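S.K.: would you be able to build a 3D model of this:
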Amino acid sequence: MTLPLNRLQEFTHPADVSRFNMIEQQIRPWRVDDTAVLELLGRVKREHFVPEAFQALAFMDLQVPLVSEDSLQHHPDWCMVPPKIEARMLNDLKVQPHERVLEIGAGSGYMAALLGGLGREVISLEIEPELVRLAQGNLQKNQIANVQVLQANGATEVPAGGFDVIVVSGSVVEVPPLLLAALNEGGRLMACVGQEPVMRMQLVRKTNDQYAVTTPWDFNLPRLQGFPEPSGFEF
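M.R.: This next block holds a predicted model:
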């Protein structure tokens, strides 16, 4: 989906028009220029991972709830992040076709599907059983075969074998050493780190058993469950 704006009239389905506008008006301006990522966003149907009640929000620049309106107050963190955030993470991570990927926080399964479209194998860990079932169902319906969703706490449980890319799909106070240790040589990890009102996206690269950290951009994401929070006491 790298067509110029003057090709918009060629789209006949409303969802395809909305997807094109999402890519051109939201995602490209957020410094997403990787051709493979842009084409992938055109192929993987985001609306297929959005609950029916919120289909009208599928292509909007906002968080999309994954629960009913009645349940939102109990699970405000159960949501899909804005499309530009998913795209920018993929753009910066540069996932390659031979790479093994770990995602922490499956949500609807959409980010895992995108990662699966770039990498060789994806394992997505989700702590909430209801979201595990949601992600598994969405991936199956969309015939995504190289993604596996497991119920696990990504802060304390990591599958063996090492990973070339790790994506933390939510915010944490700090990246646990367990996740850093799971990176292969040359691997990359991206996570939203910090506390409100200011969080930063951290990109970690492992080279010669050393970790180089950069903070390419700022954005606040919902908290991931299961990760430690700082003590409320000050001395």
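
S.K.: for the rest of this, base every contact and every neighbour count on C-alpha atoms.
M.R.: Will do.

S.K.: now what about the lengthiest helix in the chain, what contacts it?
M.R.: The longest helix of the chain (DSSP state H) is helix 129-141. Residues outside helix 129-141 that contact it (CA atoms under 8 Å, 6 or more residues apart in numbering): 48-49, 106-110, 113, 126, 145, 147-151.

S.K.: give me that answer again for 7 Å
M.R.: 49, 106-109, 113, 126, 149-151 (CA atoms under 7 Å, 6 or more residues apart in numbering).

S.K.: that helix: what's the following helix or strand?
M.R.: Where DSSP states H and E defines the elements, the next helix or strand beyond helix 129-141 is strand 147-151.

S.K.: how far off centre is stretch 159-173?
M.R.: 11 Å (CA atoms, centre = their mean, to the nearest Å).

S.K.: for it, buried residues please.
M.R.: 162-173 (16 or more other CA atoms under 10 Å).

S.K.: and the residue nearest to Val44 when sequence neighbours are not counted, what element?
M.R.: Nearest residue to Val44 in three dimensions, chain neighbours excluded: Leu114, at 7.0 Å (CA to CA, 6 or more residues apart in numbering). Taking DSSP H and E as the criterion, Leu114 maps to helix 110-118.

S.K.: I have a second one here; can you model it like the first so I can compare?
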Amino acid sequence: MSLPLNSLIDDTQDTLAHTRYNMVEQQIRPWNVKDAAVLDALHTLRREDFVPPAHYQKAFMDTEIPLRDDAFAVERGQCMLAPKIDARIANDLQLQPHERVLEIGTGSGYMAALLSRLCQDVTTLEIDAELAETARENLATAECHNVTVRVADGSKDALNDGPFDVIVLSGSVAEVPTHLLAHLKDGGRLIAIVGEQPMMRVTIVQKNGGQTTTTTPWDTVAPRLQGFAGKSKFVF
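M.R.: Predicted coordinates:
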């Protein structure tokens, strides 16, 4: 005898919740993610709703997830970062409920959704119009009403929504994009994954009274953020 549809749905949701719990406890907590608000957001935010159907089975895996159906999507930065990377970035920012956040590199919208649970509002920029529209749909499904998605190239387009308390680059860059520091409030901070493979460093730049201080708390590797080229090279 087959089970009623409602029972099957409940069983599926229980399985997803358990798998999400394992992701947080086995992948993310060991990466020094201890902020209670971040952990609560990770447990309740349905990451699977931000994953393309073709890669649904990877929703809770410790890996990057392509957002395009081609072999070079991850290489081009069209991907979701591994869950522990998003989580550790959110943890290290120590976001406050009154703060305003700018994210560059919306992707599927998952990081914007995570940040939106921790702050007042998020403006997120996506260079690809199709991905931006998908992110809007994902964020609406997740009822993230304090997130605004804009189609823009964060490496050069004008930013009219600031200044911001926090700027998050959801992908790697060759060097800290110093032009973005002008869009930080005093006391604000920018976080980015900086460097070249095989080693990059998470870099936090804090702005205080016109001066900046930089810390590099941990190492990782991530695909290059679209629009941000490599370091300038001298030509003789």
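
S.K.: the longest helix of the first structure vs helix 110-118, what angle?
M.R.: In terms of direction (axes from the mean of the first three to the mean of the last three CA atoms, to 10 degrees), helix 129-141 of the first structure departs from helix 110-118 by 40 degrees.

S.K.: tell me the buried residues in helix 129-141 of the first structure?
M.R.: Buried residues in helix 129-141 of the first structure, defined by neighbour count with 16+ other CA under 10 Å: 131-136, 138-139.

S.K.: by how much does it deviate from the second structure on average?
M.R.: Taken over the aligned residues, the distance from helix 129-141 of the first structure to the second structure averages 1.0 Å (mean CA distance after the TM-score superposition for the first structure).

S.K.: let me know the closest of the contacts of helix 129-141 of the first structure to Leu72 of the first structure.
M.R.: Gly107 (14.4 Å; CA to CA).

S.K.: now do the contacts for that closest one.
M.R.: Contacts of Gly107 of the first structure by CA under 7 Å, 6+ apart are 78-80, 131, 135.

S.K.: do a quick rundown of the strands in the first structure.
M.R.: 64-65, 79-80, 100-104, 121-126, 147-151, 163-172, 183-195, 198-207, 210-218 (DSSP state E).

S.K.: the longest one vs strand 163-172, what angle?
M.R.: The one in question is strand 183-195 of the first structure. Here the directions of strand 183-195 of the first structure and strand 163-172 differ by 10 degrees (the same axes, to 10 degrees).

S.K.: and for the fifth one?
M.R.: Put simply, strand 147-151 of the first structure runs at 50 degrees to strand 163-172, going by the same axes, to 10 degrees.

S.K.: ditto for the last one
M.R.: Strand 210-218 of the first structure and strand 163-172 are oriented at 50 degrees to each other (the same axes, to 10 degrees).

S.K.: show me how far strand 210-218 of the first structure is from its chain's centre.
M.R.: Using CA atoms, centre = their mean, the mean C-alpha position of strand 210-218 of the first structure is found 17 Å from that of the whole chain.

S.K.: now it on the second structure. Mean distance?
M.R.: Mean deviation of strand 210-218 of the first structure relative to the second structure after superposition (mean CA distance after the TM-score superposition for the first structure): 0.5 Å.

S.K.: the contacts of helix 129-141 of the first structure into a markdown table, with extra columns for distance to Pro97 of the first structure?
M.R.: Listed next are those as a markdown table, based on distance: CA to CA, whole Å:
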| residue | distance to Pro97 of the first structure |
| --- | --- |
| Phe49 | 23 |
| Ala106 | 20 |
| Gly107 | 23 |
| Ser108 | 23 |
| Gly109 | 19 |
| Ala113 | 14 |
| Glu126 | 24 |
| Val149 | 19 |
| Leu150 | 22 |
| Gln151 | 25 |
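
S.K.: what's the neighbour count on Leu190 of the second structure?
M.R.: Applying other CA atoms under 10 Å, we find 27 residues neighbouring Leu190 of the second structure.

S.K.: what's the answer for the one 3 residues further on, then?
M.R.: Close neighbours of Ile193 of the second structure, defined as other CA under 10 Å, add up to 31.

S.K.: I'd assumed Val205 was in contact with it.
M.R.: No - Ile193 of the second structure is beyond contact range of Val205, at 11.4 Å (criterion: CA atoms under 7 Å).
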